[in-house]
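J.: here's a sequence, model it:
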Amino acid sequence: MSTQDRDAPGLMREIISDLQEGVDDPNFKWGSMRAAEKISNLYFLLNGSLPDDEETNSFKRKVSDLLRKGGNPSGLTILIGDCYRYAERGRLDGFHQACLLRSKLQVLQDEFVDLEEVVHEPDRGEIAEIDELLEEVSDDAPPVPEKDIPNWLPDSHWWWRAPKQQDMSHEERMRRILYDENDWMG
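T.: Here you go, the predicted model:
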């Protein structure tokens, strides 16, 4: 089902359901990851802001509570780890995906829960490391085309426009993005 086919209340119910599944089964780590994806879809649907009403505030409190329980913190840790791995590949094929994941994490941070309080101890501080890494690779990262940057993102999501070589040719950009495929061919 596409985002356009969903209504905000229905998407909010799906998010709660995904997170509840992570609470009910502590070994289920995908609930928070699916919820993060759906929260991004919700933001797209609502043009980047949740209404300030009692229903939405109740939803935000419930999401915040559920993110802290069961397998949900582990799912967030996986999401953060995935973002870090993509950021490490930022000079090649990872920058765009790192930006997508970093924005999902930022929305969770801004609207629902302090991620540093939720993730497991060894992973605290990793978001700051991701930001440093995105800044570091931006000197040579292939830029994300403007049409591919979600229009609902606030300016605080600086990483999308961080690549220094915004005038990189399409051919060079594709050479970097398809590096693994091209590398084996010599």
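J.: please count neighbours and contacts with C-alpha atoms only from this point.
T.: Will do.
J.: residues near residue 59, how many?
T.: Applying the criterion other C-alpha atoms under 10 Å, we find 18 residues in the vicinity of residue 59.
J.: hmm, I typed the wrong one, I wanted residue 43.
T.: Burial of residue 43 is recorded as 17 neighbouring residues (other C-alpha under 10 Å).
J.: one more sequence to fold, the one below, so I can look at both together:
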Amino acid sequence: MGFYIGEGGEELDLGARAKQLGSAIDDFGRAAEIAAASDADDMVQLRDRAFADGMSELFSICLGGAEVRSATGWSDFRNRVITLIGASGWALTNYIDDTLDSALHSALEEWDSWEIACRFRSAVQFLLDEFGGSELLISPDYEKQMLAEADAKLRAQASLVSPQPGERPPAGIPDSHWWWFLPSSQTQ
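T.: Down below sits the predicted model:
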């Protein structure tokens, strides 16, 4: 296992990162295989769960910032993810719909539900920014409308969320992912 010293002096375990990249590929691959096999409701749920697992891995991977995106193998990983997402049928659309649902419920249980909504929204934004996600959208107008509704709901819900001391966005969240910073900006 190799280590790499990142821009901030932190030590990155490239072996662990490679495992995480592989896990994301496996999850997206499983979603694509299920999509190719059947459109039955139970199979759609399995596909969407595998896809959501891949998006969760993608979220964690992208938190690594420029160091990860400039690492050897990133281009191959990116291309493989794009191919598998394209082969996953409506899984991305359903994930964006889940993003809207999580935004609608984002203030129900304080920070925990807010964090879930923000993770969903950031995973989609990472996909759009880093993986040419706009080209992956099956129904771009519909999906962009769902994202706009999710954003509006996050803005409306922010005043209802009060992060506890020490609750912060995960390290590596870009400033452009404004939804993470709304609750603290509303309470200042």
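J.: care to give me the TM-score?
T.: The TM-score (TM-score structural alignment, normalised by the length of structure 1) is 0.72; 161 aligned residues with a C-alpha RMSD of 2.7 Å.
J.: residue 33 of structure 1 pairs with which position in structure 2?
T.: Counting by TM-score structural alignment, residue 33 of structure 1 corresponds to residue 52 in structure 2.
J.: that match and residue 89 of structure 2: what is the separation?
T.: 13 Å (C-alpha to C-alpha, to the nearest Å).
J.: neighbour count: these two, which is higher?
T.: Between residue 52 of structure 2 and residue 89, residue 52 has the larger neighbour count (other C-alpha under 10 Å), namely 23 against 20.
J.: and that one, what is it in contact with?
T.: residue 95 (C-alpha atoms under 8 Å, 6 or more residues apart in numbering).
J.: quick check: next helix or strand after the host helix or strand of the match of residue 33 of structure 1?
T.: Here residue 52 of structure 2, judged by DSSP states H and E, is contained in helix 41-62. Next helix or strand after helix 41-62 of structure 2 toward the C-terminus (DSSP H and E): helix 66-69.
J.: list the helices and strands that following helix packs on?
T.: Counting contacts by 3 or more C-alpha pairs under 8 Å, 6 or more residues apart in numbering; DSSP states H and E, helix 66-69 of structure 2 is packed against helix 41-62.
J.: show me what counts as buried in the helix it packs on.
T.: 44-62 (16 or more other C-alpha atoms under 10 Å).
J.: and stretch 147-159 of structure 2, by the same measure?
T.: The neighbour-count check on stretch 147-159 of structure 2 (16+ other C-alpha under 10 Å) flags 147, 149, 150, 151, 153, 154, 155, 157, 158 as buried.
J.: widest-spaced pair of these?
T.: With distances taken as C-alpha to C-alpha, the most widely separated pair in the buried residues of stretch 147-159 of structure 2 is 147 and 158, at 16.3 Å.
J.: give the equivalent position in structure 1 for residue 114 of structure 2.
T.: By TM-score structural alignment, residue 114 of structure 2 lines up with residue 95.
J.: contacting residues for its match?
T.: Each residue near residue 95 of structure 1 by C-alpha under 8 Å, 6+ apart is listed here: 86, 87, 89, 134, 141, 142, 143, 144.
J.: hmm, residue 29 of structure 2 is touching residue 84, no?
T.: Yes: counting by C-alpha atoms under 8 Å, residue 29 of structure 2 touches residue 84, with 5.8 Å between them.
J.: the two: which is more packed in?
T.: A direct count of neighbours by other C-alpha under 10 Å for residue 29 of structure 2 and residue 84 places residue 29 higher, at 23 against 20.
J.: what about residue 170 of structure 1, distance to residue 143 of structure 1?
T.: From residue 170 of structure 1 across to residue 143 of structure 1, the span is 10 Å (C-alpha to C-alpha).
J.: cool, and residue 67 of structure 1?
T.: Taking C-alpha to C-alpha, one finds residue 67 of structure 1 at 32 Å from residue 143 of structure 1.
J.: out of these two, which sits in the more crowded spot?
T.: Set residue 67 of structure 1 next to residue 143 and count neighbours by other C-alpha under 10 Å: residue 67 wins out with 28 against 23.
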